[in-house]
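K.L.:
Just a sequence and a predicted model for now, questions to come.
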Amino acid sequence: MDRHQHPSNNAVLGAPKGWDQAEAPCNALPVTHVEIDGIRQVVSFWHPTADELKAIANGALVMLWVVGNTMPPVALTVEAKP
């Protein structure tokens, strides 16, 4: 998937401190910081590639990868279009 610069973006995340770019490149990620019901959240936006859209349409699963030993609270959603 390709990261997307969304009009709501108000920050950019870089690689974590101490990240070894030679071992695994970590590019800047535009994000939007929001607070909903008193809970601070960070949102990033992604465009599936044409091949990924075909795979999803054919029943492929979407995978969420998190670096580390545990899974923080996360959500995958689809942007609501007016």
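P.N.:
Great, that's in hand.
K.L.:
from here on, contacts and neighbour counts on C-alpha atoms
P.N.:
Fine.
K.L.:
can you give me the helices in this structure?
P.N.:
Along the chain, counting by DSSP state H, helices occupy 50-57.
K.L.:
Against that first model, consider the following:
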Amino acid sequence: MQKIQHTSNNGVLGAPVGWNLADLPCNALPITRTHVGDLPAVLSYWRPDADELAALNAGGAVRLWVVGATMPPVMLDVDGTS
């Protein structure tokens, strides 16, 4: 999937401090800082390509990768407005 710019984006995340780009690339990610109720949240928007859409339509699943030893609270959904 390709990250995309969204009209709600109001920030950009870069690689974490000390990240070794030679080991694993980490490019700038456009984000939207917002809230879910009283909790701060960060959104990023992604668009599947034709092959990924075909795989999803054939029953494939969306896979979320988080680098590290644990996973923070995350959500996945579909934004039909972008």
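P.N.:
Okay, I see it. Nothing here was measured: the structure is a model prediction, and the numbers come from that model.
K.L.:
The residue nearest the centre of structure 1: what's its closest spatial neighbour, skipping adjacent residues?
P.N.:
With distances taken as C-alpha atoms, centre = their mean, residue 44 lies nearest the centre of structure 1, 4.5 Å away. Closest residue to residue 44 of structure 1 apart from its sequence neighbours, by C-alpha to C-alpha, 6 or more residues apart in numbering: residue 31 at 4.7 Å.
K.L.:
how close does the one you found sit to residue 56 of structure 1?
P.N.:
Taking C-alpha to C-alpha, to the nearest Å as the measure, residue 31 of structure 1 falls 24 Å from residue 56 of structure 1.
K.L.:
out of these two, which sits in the busier spot?
P.N.:
Per other C-alpha atoms under 10 Å, whichever of residue 31 of structure 1 and residue 56 has more neighbours is residue 31, with 21 against 13.
K.L.:
my read: that one touches residue 42, true?
P.N.:
Yes. The pair residue 31 of structure 1 and residue 42 passes the contact test of C-alpha atoms under 8 Å, sitting 6.4 Å apart.
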